[in-house]
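Colleague: Pasting the sequence and the predicted coordinates here, then a few questions.
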Amino acid sequence: MLSFEEVISRLRFKRVRTAVVADIRRQVIMDVGKRAEAGLQQNYQYKIIRIMRPDDANIMGNVHGGIILKMIEEAGCIVSTRHCNTQDGDRCLALLVRVEKTEFLSPVFIGEVVHITAEITYTSKHSLEVQVIVMAENILTGGKKLASKAALWYVPCSLQNVNKIMEVPSIQYVSAEQKEEGRKRYEAQKIERMETKARVEEVMPPLPNSEPHTVGFSQSSLIHLVGPLDCILHDYVHGGVTMKLMDEVAGIVAARHCNTNIVTASVDAINFHRKIKKGCVVTVTGRLTFVSNRSMELEVLVDAASLVEKEMKKYRAVSAFFTFISLDKDNKPLPVPPLKIKGEEEQRRFEEGNARYLQAKAKRLADNRQ
């Protein structure tokens, strides 16, 4: 899969751009077409269509990645909840537990119409996978582009007892191979989710008067009281709301480091470790971990504590890594200022980020050869 940086650079060459877009759309059509031929598509699919407004974008007209993430999660939640309530027993609500790495392939602008298609692609006994495709349409020219693709995992919780995990109705697969590939993805995400949950790290406050282009200089936090508008049924926070807050904080950190227009390029797996309930105060903290010549990796951590239940101590609710790039006035990538490392902990996080960067780069090169 192409990164946002690679897509932008290819926009300079019309012929290459046309070929790339055609290949991507052809693959999307093939994947959806297989299910349509089997007569399964409509049973497991849901669509959202909405025009992008000025309040969805930054001052440069780029739609916030958090807005796209929120819409992706809304579509995923709806199709998952509908499917899980097709069986007898307690009514249930599908809650988000993980979002796989999400690439923002093309920027979305004010006035464009976003088409979000969410489809259930795998079910286990207690969870289900939803694949989401985001297309952006220019309604003046009729042109469409693939803006993003994502994979989300949900678990159905009973409305009678939110701690009770319900069984998921199985879906029909086009082939045995498709089911086996889904099982492999399920096993992989389950292992990674447990490994991430085991890594609990306190967020240290930045030093006063931090030097520019250091971690402490750009580190930012947002404190938010969870109210009724943030919640779905059973007074628990909507996953899309949390992701939008995370993207906002990450954007502030990236902008402080570059002092330019920045956009979300990708999001590594977002892990939802524990539920957040109405009345909690959430602290969303973002900090730089790694910087390459053209991109920035930021770790975003969400901690929660109840405002009314004093016995409930502060806990880690969500964690993820965001990647941003810096753009000029023509939306072309700019070099990113180097990150000045202070101390062993920052050096450790930088090396870990570099390893993730090299791994992602190798994967993109391997995908391009296929």
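Modeller: Received it, and whenever you're ready, just let me know what you need. Numbers count the residues shown, from 1 in each chain.
Colleague: use CA for all of it now, contacts and neighbours both
Modeller: Will do.
Colleague: And the helices in the stretch 201-350 of the chain?
Modeller: Using DSSP state H, counting those that start in this stretch, the helices assigned to the stretch 201-350 of the chain run over residues 215-218, 239-258, 344-369.
Colleague: Between these, which one is closest to residue 48.
Modeller: With distances scored as Cα to Cα, the stretch of the helices of the stretch 201-350 of the chain nearest to residue 48 is helix 239-258 (14.2 Å).
Colleague: list the helices and strands the closest one packs on?
Modeller: With contacts taken as 3 or more Cα pairs under 8 Å, 6 or more residues apart in numbering; DSSP states H and E, helix 239-258 sits against helix 65-84, helix 215-218, strand 220-225, strand 261-267, strand 280-291, strand 296-306, strand 315-327.
Colleague: As a markdown table, the helices of the stretch 201-350 of the chain with distance to residue 293 and mean neighbour count would be great.
Modeller: Listed next are the helices of the stretch 201-350 of the chain as a markdown table, based on distance: least, Cα to Cα, whole Å; neighbours: other Cα atoms under 10 Å:
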| stretch | distance to residue 293 | mean neighbour count |
| --- | --- | --- |
| helix 215-218 | 17 | 22 |
| helix 239-258 | 12 | 23 |
| helix 344-369 | 11 | 14 |
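Colleague: Dump those into TSV; add distance to residue 6 as well.
Modeller: Listed next are those as TSV, based on distance: least, Cα to Cα, whole Å:
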stretch	distance to residue 6
helix 215-218	26
helix 239-258	19
helix 344-369	10
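Colleague: Among the ones you listed, which comes closest to residue 323?
Modeller: Once Cα to Cα is applied to these, the stretch that comes out nearest is helix 239-258, at 8.7 Å.
Colleague: Report the inter-axis angle for that closest one versus strand 220-225.
Modeller: 150 degrees (axes from the mean of the first three to the mean of the last three Cα atoms, to 10 degrees).
Colleague: what's the closest of the helices of the stretch 201-350 of the chain to residue 152?
Modeller: helix 239-258 (10.8 Å).
Colleague: hang on, the earlier thing: indicate which one of the helices and strands packed on helix 239-258 is closest to residue 24.
Modeller: Closest approach to residue 24 among the helices and strands packed on helix 239-258 is made by strand 261-267 (17.1 Å; Cα to Cα).
Colleague: take a look at this one as well, against the first:
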Amino acid sequence: MSEQQARFCRESLVVKTSRVFPMDTNNHDTLFGGKLMSYIDDVASISAARHGRFETVTASTDSVDFLRPIGQQHSVCLESYVTWAGTSSMEVFVKVISEELRTGKRELAATAFLTFVALDDDGKPVRVPRVVPETEEEFMLHASGEERAIERKARKKRSQSLAKKIGIQKPWE
């Protein structure tokens, strides 16, 4: 594949549906947030790998917004795809849909943006294909992708600065 070859968002689409079982819930009888975050990282990593056909690593979970609880007796459906690409990084959008299995009522339960970096066989960042949106949703997310990338870089610099200030303390000292 040419490094410059573009890919449609749909080429990186991943859909995963799971039933919410009691062991997946918290003390509120809703899907444990950490479990949902694991699902989100899982599908997003597959989308990133599909986009570039390279190994990828999670560079950041940029945002996870929990919009409504997902209860027991529900299913949870995650849809993810690459929305924007930089040089070696890719932004992946994840949409989480909750469904009451008895009624069929479906609601948007969460959204997330994650960033992945593509790596070559030596573990070095490698150029990724640009993204080609087709749907209204894809165009909207793609158009604002560069702005989110700028925000991510600024947030990372603030995190690096904070890390230098706080360092690592040994708990026994």
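Modeller: Great, that's in hand. This one's a predicted model, so the numbers in the text were calculated from it and none came from an experiment.
Colleague: What would you report as the TM-score here?
Modeller: Laid over one another, the chains give 0.81 as their TM-score (TM-score structural alignment, normalised by the length of structure 2), with 158 aligned residues with a Cα RMSD of 2.4 Å.
Colleague: thinking again about what came up before, out of the helices of the stretch 201-350 of structure 1, nearest to residue 334 of structure 1?
Modeller: Comparing those by Cα to Cα, helix 239-258 comes nearest, at 9.5 Å.
Colleague: how close does the equivalent of residue 39 of structure 2 over in structure 1 sit to residue 338 of structure 1?
Modeller: For residue 39 of structure 2, the aligned residue in structure 1 is residue 245 (criterion: TM-score structural alignment). In this structure, residue 245 of structure 1 lies at 26 Å from residue 338 of structure 1, with Cα to Cα, to the nearest Å as the measure.
Colleague: So which bits of stretch 259-268 of structure 1 are buried?
Modeller: Along stretch 259-268 of structure 1, these residues count as buried under the neighbour rule (16 or more other Cα atoms under 10 Å): 260, 261, 262, 263, 264, 265, 266, 267, 268.
Colleague: same thing with stretch 122-138 of structure 2?
Modeller: Of the residues in stretch 122-138 of structure 2, those buried by neighbour count under the rule 16+ other Cα under 10 Å are 125, 126, 127, 128, 129, 130, 131, 132, 133, 138.
Colleague: Now for residue 49 of structure 1: which residues touch it?
Modeller: If a contact means Cα atoms under 8 Å, 6 or more residues apart in numbering, then residue 49 of structure 1 has 113, 114, 115, 116 as its contacts.
Colleague: cutoff 10 Å now
Modeller: 71, 113, 114, 115, 116, 117, 134, 135, 136 (Cα atoms under 10 Å, 6 or more residues apart in numbering).
Colleague: repeat for residue 137 of structure 2
Modeller: 83, 143.
Colleague: change it to 7 Å
Modeller: By Cα atoms under 7 Å, 6 or more residues apart in numbering, the contact set of residue 137 of structure 2 is empty.
Colleague: Tell me the spacing between the residue nearest the centre of structure 2 and residue 136 of structure 2.
Modeller: With distances taken as Cα atoms, centre = their mean, the residue of structure 2 nearest its centroid is residue 114 (3.6 Å). Spatial separation of residue 114 of structure 2 from residue 136 of structure 2 under the definition Cα to Cα is 20 Å.
Colleague: what's near enough to touch residue 75 of structure 2?
Modeller: 17, 18, 19, 20, 98, 99, 100, 101.
Colleague: Those residues, buried ones only, as a ChimeraX selection?
Modeller: To isolate the buried subset of the contacts of residue 75 of structure 2 in ChimeraX, counting by 16+ other Cα under 10 Å, use the following:
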select :20,98,99,100
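Colleague: just the contacts of residue 75 of structure 2 now: which is nearest residue 34 of structure 2?
Modeller: For these, the closest approach to residue 34 of structure 2 (Cα to Cα) belongs to residue 20, at 13.2 Å.
Colleague: Give the equivalent position in structure 1 for that closest one.
Modeller: Following TM-score structural alignment, the counterpart assigned to residue 20 of structure 2 within structure 1 is residue 226.
Colleague: Contacts only, for that match.
Modeller: If you count contacts by Cα under 7 Å, 6+ apart, then residue 226 of structure 1 has 278, 279, 280, 281 around it.
Colleague: Distance to residue 249 of structure 1 for those - can I get that in CSV?
Modeller: As requested, the contacts of residue 226 of structure 1 are arranged in CSV below (distance: Cα to Cα, whole Å):
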residue, distance to residue 249 of structure 1
278, 21
279, 21
280, 18
281, 16
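Colleague: Please, a ChimeraX command that selects the buried ones among these?
Modeller: To isolate the buried members of the contacts of residue 226 of structure 1 in ChimeraX, using 16+ other Cα under 10 Å:
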select :278,279,280,281
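Colleague: Please point out which of the contacts of residue 226 of structure 1 structure 2 shares.
Modeller: Contacts from the contacts of residue 226 of structure 1 that recur in structure 2, judged by both residues aligned by TM-score structural alignment, their matches' Cα atoms under 7 Å, are 278, 279, 280, 281.
Colleague: From residue 305 of structure 1, how far out is the third one?
Modeller: According to Cα to Cα, residue 280 of structure 1 and residue 305 of structure 1 sit 5 Å apart.
Colleague: Can you check which part of structure 2 the longest strand seen in structure 1 sits on?
Modeller: With DSSP state E applied, the strand covering the greatest number of residues in structure 1 is identified as strand 144-158. The counterpart of strand 144-158 of structure 1 in structure 2, counting by TM-score structural alignment, does not exist; no residue aligns.
Colleague: just the angle between whatever helix or strand comes next after that strand and strand 315-327, please?
Modeller: Scanning forward in sequence from strand 144-158 of structure 1, with DSSP states H and E defining helices and strands, the next element found is helix 176-198. With the same axes, to 10 degrees as the basis, helix 176-198 of structure 1 and strand 315-327 are set at 110 degrees to each other.
Colleague: Mind listing what's buried along helix 176-198 of structure 1?
Modeller: By 16+ other Cα under 10 Å, the buried positions in helix 176-198 of structure 1 come out as 179, 182, 186, 189, 193, 196, 197.
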